[in-house]
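In: generate coordinates for the sequence data below:
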Amino acid sequence: MNKFNNLPKALVLLFVFMSTNVLAADPVLSNEFISSETANTFESLQSQSDASNENQLGSYQQNSRQGRLLPGENDISTLLPVSEDGLPPPFGSNIFAGGFETERLDGLNEDYLIAAGDKVSIKLWGAVSISEVLTVDSQGNIFITNIGPVTVKDVKASNLNQVVTQKIRATYKDSVQIYVNLLTSTPVSVFITGNIVRPGQYAGLASDSLLYFLKRAGGIDPERGSYRDVKVLRNNKLIHQIDLYDFMVRGFLPTFNFKDKDVILVSKQRASVVVAGSVRYPFRFELKESSAIGNEVINYARPLAKVSHVGVIGDRATGPFSRYMSFSEFEGFILSDGDKLFFNDDLRAQVIDIQVSGSYLGPSYFAVKKNTRLHDLLANIPIEQYQTNFSNVYIQRKSVALKQKEMIDDSLNRLERSIFTAPASSDGEARIRAEEARMVLEFTKRARLVQPLGKVIVSDSDKVANVLLETGDVVFIPPKTDLIHIGGEVLMPQAVVFNNEALITDYIAWAGGFSERADHEQIMVIRQNGMVKMNATGNLMAGDQILVLPKVDAKIMQSVKDVTQIIYQIAVAANAIN
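Out: Down below sits the predicted model:
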């Protein structure tokens, strides 16, 4: 059964549960009930939003003389990084952050080319027994006893056994078994120069990777060096030109063997653009040419799926330039050196998330259209009539909780300032003020831990206000209960069965009576709908919460009024006494 369809057709003013959290005495009523039927579909709302955003698109050029915007221009420069000191690092700069140069291999990979100085182990057994370690001489040969010289220079390590065995078989046929192994390779000396952190001459194995040598030299200079143009020269001729973006994005890195006196040249940094905003890779990206289209940067920066617009600021031949465009338009936009990009999700969500808590049937989360009101939601929530107190619905709202927290913190700050700036006319008064300050600090420290609930009162006298919902709202539908909760400054805080004839003092007596710190004249009653009444008279209602506030001794606390006010705020905002 859906009891909410039988609610009175009335609209109660929205009452926000902030500092006082009390309903107005004369709520304004309306005879109009908002139907649960929605007038527009999500698709139409989305198209309206798209049209609205498209109307706001535009570009402008800043006035180079005045620095002011022309009529109708949109200033997006505040969204983009503008400080040279605050620029993000180049894409790929972390490639040299690890200590991989200490994790080198032995260099004896199958593609290694034999060079002078390498050592080769030869073992023959059978008709002849030979075991020796030979060194490749300057002519590229090894000399085997009773066999003679065997040319192995520039032979791949994987082919060494075949080449040597073939030579030995020319002398010894099938009566000899042969085993050949490359033991060590000769180190090479490589020069590293250009835009590198520590240019110089570095030793390594011929099979060591380009990254190994760059790391030995401290890595590419992140402010001046290019990650897209690293050259390897041999005898003053270019033999390899490497784009490290291919390695960082696709894992491609050419494999080759270095030779003695090879040169690694890191070129100057090319044209680059800065990327910020809703992207997975917020870095500085080098362009292959002096300009590039937006789609090239998109492939590297990988914007999040929610991105709808891109802002671009930079310089052109006509002067400072800035433009804000849709994502699809940016894909074909021409970028230049120094451009700063901001990827933004500038389409407002047309669906909001609402949570339902308390006594109800069905799911606890709802995705509803923007501009949905409370009655529209309640009309679609089934309940059990005899277990739900549907007339005491209230909302917990994040924005209200933040405001409550802000107000409490402001009150605590004023209290601390008043205590620490109060003058003292004598030594005795100064000691009293010091003790008071200590107690106030202890109080404010604990009070700042309070997390307000952010209650919004939307019901009173069986009427529920048809308020506009916000994303993140928690709609609480209280269950029916036969209990009264007593807390605060009582001896035994507890829940007591509701008695229609009992007064507030009776319930306090059943909770053991007042504690020594209780303020007998300051008793707060909190209804199930969130309404707060101070020193309420008359009968209570099942589900009410009684809070006895503490009394601040005026003899030791000159700021008793301020402390009392803060206690009230905390009790109202969090339904608790700190």
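
In: for the rest of this, base every contact and every neighbour count on C-alpha atoms.
Out: Fine.

In: the nearest residue to S131 once chain neighbours are set aside: which element?
Out: The shortest distance from S131 to any non-neighbouring residue, by C-alpha to C-alpha, 6 or more residues apart in numbering, is to K123 (4.5 Å). Under the criterion of DSSP states H and E, K123 resides in strand 119-126.

In: and after that strand, which helix or strand comes next?
Out: Once the chain leaves strand 119-126, the next helix or strand it forms, by DSSP H and E, is strand 130-135.

In: on that earlier part again, what residues are up against the residue nearest to S131?
Out: Listed by C-alpha atoms under 8 Å, 6 or more residues apart in numbering, the contact partners of K123 are S129, I130, S131, E132, I178, Y179, V180.

In: what do you get for G219?
Out: F96, I196, V197, R198.

In: make it 7 Å
Out: Applying C-alpha atoms under 7 Å, 6 or more residues apart in numbering, we find G219 in contact with F96, I196, V197.

In: wait, doesn't the first one sit right on R216?
Out: Right, the one you point to is F96. No. Applying C-alpha atoms under 7 Å as the test, F96 and R216 come out as separate, 9.6 Å apart.

In: and those two? Which one has more around it.
Out: Neighbour count, other C-alpha atoms under 10 Å: between F96 and R216, R216 has more, with 22 against 17.

In: how close does the more buried one get to W125?
Out: For R216, the distance to W125 equals 44 Å [C-alpha to C-alpha, to the nearest Å].

In: can you give me the helices for this structure?
Out: 42-56, 160-169, 210-216, 244-250, 294-301, 327-330, 374-378, 398-420, 427-447, 504-510, 560-574 (DSSP state H).

In: any chance of a PyMOL selection covering the buried ones in the contacts of K123?
Out: Buried subset of the contacts of K123, written as a PyMOL selection, criterion 16 or more other C-alpha atoms under 10 Å:
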select buried, resi 178+180
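
In: let's see this one next to it:
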Amino acid sequence: MKKITYVLVLFFTFLFSYSIKAQDILKSKDLSTVKVDYLSEDDLAKISSQLKSNNTTIEQVEPMALSKGMSQTEYNKLKVRLNEYAVKNATGNDKPKIIESQTDGRKQNQITNDKVKDTANAIIFGSELFDNPTLNFEPDLKIATPVNYLLGPGDELQVSVYGVQEFNASIPVSVEGKISIQYVGQISVSGMTIEAATQKIKAAIARVYSTVSSGQSQVSISLSKIRTIKITVIGGKQPGNYSISSLATVFNALHLAGGPGKNGSYRNIELIRNNKVFKNIDIYRFLVKGDQSDNVGLRENDVIRIPAYNQRVVVEGQVKRPGIFEMKKGENFSDLLNFASGFNEFAYTASVNVIQKTGKEFKVHDINESEYNSYQPQSGDVFRITRILNRFENRIKIEGAVFRPDYYSYQEGMRVSDLITRAEGLKEDAYSKRARIIRLKTDLTTEIVNVDLNAALTGDLNADVELKREDIVTVYSILDFREEYKVTIDGEVKNPGVYDYFENLTLNDLIVQVGGLTGSASKRVEIARMVKSDVIDDSNPKRIELVQFEITSDNNEQAKNFLLKPFDVVNIRRIAVYEKPQMVIIKGAVAYPGKYVLENKKENVYNVVMRAGGLTSVANLEGMKIKRPIKQDQIDKIKSVDLNLSKTDTLNEKLAKKLEEDLKFSTIPINWEKIVKDKNHYSNVTLFPGDEIEVAVYNEGVKVTGNVLLTSEIPYRRGKGFKYYINAVGGVDSKGWKKKAYIIYPNGKADVTKSFLFFRSYPNVVPDSQIVVPEKPETKNMTTGEWVSIGSVLTSLALLIVTAFK
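Out: Presented below is the predicted three-dimensional model:
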């Protein structure tokens, strides 16, 4: 029992010691017993709070934790867990920023600087190097540490002993420039190269680890974390102090500062170290040759000074890279041309025009090609490289009836026959009696030289004219001299129109070409032929010659094969009677509603209704009407009427649109009772194709719509008038215009309310009719000011009348 009690007391004491160490890790004197794996989330929170309250980081307390007995392994575990805890619990503005980048075990503070495109200085050669965010000259952490790298506070060394004895630790260089190795002690390494520090550390370890001196164990030392150094950039677009990697170079710092300022030099940048100019940097060496000899490494407190430029020149025109360039003393135009990547393919290279500045004004100077290596540009020079002339020194052209019309190279002594041979000879349609040469004279005017091709091609040197540069030889085609002949066919053929005329073209050929005759073609054919004569005959009034004959209307191949002539007009007439069956529709209260073919041209309503079996017992005799489709020509007539309206008035367009899209039909009322009594009554209208006869079913209701209190259908009562039905739905509303109310009868007729003096008559009401009460038009009430104005006018008028009669 005593043993169990002893073990429990020891266990709780062990846990309590962990809790105490977790809560006050910075003040504890012994950290050798701390086990990071047993720390809870609360313990990590307390440690993180301690570090924040002391304004320090876990990396900064590493030497102290190791000196108090914490092993390097436990410290590394604690560091990892604290970082994981910080990331896991970070929210909003408290979320930690990643300030370190790690590649292959080596870490470096990450330095960024947002780049803004410099549009003002975009044409300065080299400016694009520093406003491109993808080009930052950051040091590569994968490369081996340079042997001349100087250690300093903030660097971290990875020291490993392996073999018989083992040791592994990441040891920072303290602010005093020393590293502290367990059991070895402190070693000063600040200001030493990595190679010298490695030898010194190995010697110190060998004094403690006996197997190192005997060779049974090996020592490895590498740079695991790179420190940050402070440098200053003067004269850049974003001058100031910068914290950058100790492996950074001049170009990296210049990129962070945005490169030289508006008037900064690109060719005489000074790297000042220990108050002395350590290096003069010329960025052009990198831009033109890719030479990075000026891209030296930086050290603590280095100053990069960008002075103002000495001289700049402008190159514009036909070079591969126009812009503004900085020149050094002793450089010539060839050097400048090299900076601009040389002339482009359209440049005039024999000489270059330069605009120079004197003390008072400008002057122009021409640099010949022989002076390119000797002329030294002056500050402010503007070099203009022009295009070559748009002309050829040895060009000649042939066009027309040859197999390969094109441009060809001209050679001294070339003749017409030589050029035709190059063009693969004459075509079959070539006009061989004449060819034309358009020649450019020395004064740039043109002349025509005629050539006899037959003679030239048979060896006559007098006809075979010698050619000159820029000559244009034209070989005519006999087809060019022919008139373009046409024939016209119209009437009852599938594709009437105008067609090309060919020799020996017959009527049969033309009918087959247009797709043949239609079914309505008659046997009558009329051909109009133009009259040609060298003599004017005033006694003959004919303008054309008319040829008439008959063909077989049901056959495209005619027995008489009539030969056509140019410009003939052929007209195939339509047969006298050729009408396809046309239909009307009847629907509603008839015995057999449906579609009916119009039997004759005078087919009327009565005949069609009787053919449909007559009216049924439920038919409303007063509800018959015809709906006739509105034809396109009616809409076109409305559009063509000029109502002399303003340009902004769209009355015509609105009316045409309403007919075309909304109404689509016009209504014709039918009085069936009158038709039954008199077949010649005007209601018995003649029907047109597409008409619809509607016979309404008897309905005893009367619909009341519009601006009434209740839109409804009231049962019809014989003898009741117009006002009865309006009152039956509650009367008109506040916007209703009762005196303009109207009625629509079942057959489509309409009637309106009439007024005479103080008397008003309303239309009769029949079953299935519809009463409509329209809305009153909006009226604008006169304002007080308008009434006062009218009163003033009347008062002035009254005074004028009184004065006149005095």
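
In: what value does the TM-score take for this pair?
Out: Put the two chains on top of each other and the TM-score (TM-score structural alignment, normalised by the length of structure 1) is 0.51; 368 aligned residues with a C-alpha RMSD of 5.2 Å.

In: where do the strands sit along the stretch 101-250 of structure 1?
Out: Applying DSSP state E, counting those that start in this stretch to the stretch 101-250 of structure 1 gives strands spanning 119-126, 130-135, 141-144, 148-151, 176-184, 187-194, 200-205, 225-234, 237-242.

In: mean per-residue distance, the third one to structure 2?
Out: With the two structures superposed, strand 141-144 of structure 1 lies on average 2.8 Å from its match in structure 2, counting by mean C-alpha distance after the TM-score superposition for structure 1.

In: quick check: that strand aligns to which part of structure 2?
Out: Aligned by TM-score structural alignment, strand 141-144 of structure 1 falls on residues 178-181 of structure 2.

In: about what we covered before: so what does the residue nearest to S131 of structure 1 match up with in structure 2?
Out: Under the alignment (TM-score structural alignment), K123 of structure 1 pairs with S160 in structure 2.

In: gap between that match and Y209 of structure 2?
Out: Distance of S160 of structure 2 to Y209 of structure 2, given as C-alpha to C-alpha: 12 Å.

In: do the same with L794 of structure 2
Out: Look at L794 of structure 2 and Y209 of structure 2: by C-alpha to C-alpha, they are 127 Å apart.

In: burial check on L183 of structure 1, number of neighbours?
Out: 14.

In: that one touches S121, doesn't it?
Out: Yes. Between L183 of structure 1 and S121 there is a contact under C-alpha under 7 Å: 6.4 Å.

In: state the distance from P550 of structure 1 to L412 of structure 1.
Out: Counting by C-alpha to C-alpha - P550 of structure 1 and L412 of structure 1 are separated by 17 Å.

In: next: A349 of structure 1.
Out: Distance from A349 of structure 1 to L412 of structure 1, by C-alpha to C-alpha: 37 Å.

In: who has more neighbours out of these two?
Out: Using other C-alpha under 10 Å as the criterion, A349 of structure 1 and L412 rank with L412 on top: 22 against 13.

In: tell me the contacts of the closest residue to G400 of structure 2 other than its chain neighbours?
Out: Leaving aside its chain neighbours, G400 of structure 2 sits nearest to V475 (4.8 Å; criterion: C-alpha to C-alpha, 6+ apart). Shown in contact with V475 of structure 2 (C-alpha under 7 Å, 6+ apart): E399, G400, A401, A430, A435, R436.

In: can you add distance to K723 of structure 2 and neighbour count and give those back as CSV?
Out: Shown next, in CSV, are the contacts of V475 of structure 2 (distance: C-alpha to C-alpha, whole Å; neighbours: other C-alpha atoms under 10 Å):
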residue, distance to K723 of structure 2, neighbour count
E399, 92, 17
G400, 91, 18
A401, 93, 22
A430, 95, 20
A435, 98, 20
R436, 97, 18
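
In: tell me the residue in structure 2 aligned with I95 of structure 1.
Out: I95 of structure 1 maps onto L129 in structure 2, by TM-score structural alignment.

In: so who does that match touch?
Out: Here L129 of structure 2 is in contact with no residue (C-alpha under 7 Å, 6+ apart).

In: measure it to L135 of structure 2 for me?
Out: In terms of C-alpha to C-alpha, L129 of structure 2 sits 7 Å off from L135 of structure 2.

In: residues near the closest residue to F143 of structure 1 other than its chain neighbours, how many?
Out: Computed as C-alpha to C-alpha, 6+ apart, the closest residue to F143 of structure 1 that is not its neighbour in sequence is P149, at 4.2 Å. Neighbour count for P149 of structure 1, taken as other C-alpha under 10 Å: 16.

In: surely P149 of structure 1 and G140 touch.
Out: No. At 9.4 Å, P149 of structure 1 does not count as touching G140 under the criterion of C-alpha under 7 Å.

In: can you put the strands of the stretch 101-250 of structure 1 in TSV and add distance to T471 of structure 1?
Out: As requested, those are exported to TSV (distance: least, C-alpha to C-alpha, whole Å):
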stretch	distance to T471 of structure 1
strand 119-126	74
strand 130-135	78
strand 141-144	80
strand 148-151	79
strand 176-184	68
strand 187-194	55
strand 200-205	60
strand 225-234	45
strand 237-242	51
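
In: so which residues of the stretch 401-550 of structure 2 form strands?
Out: 406-409, 430-440, 446-451, 472-477, 486-491, 497-500, 521-530, 544-550.

In: please identify the deepest-packed of those strands.
Out: strand 472-477 (a mean of 22; mean count of other C-alpha atoms under 10 Å).

In: return the distance of that strand from the chain's centre.
Out: The chain centroid and the centroid of strand 472-477 of structure 2 are separated by 47 Å, computed with C-alpha atoms, centre = their mean, to the nearest Å.

In: fine by me, we can end here.
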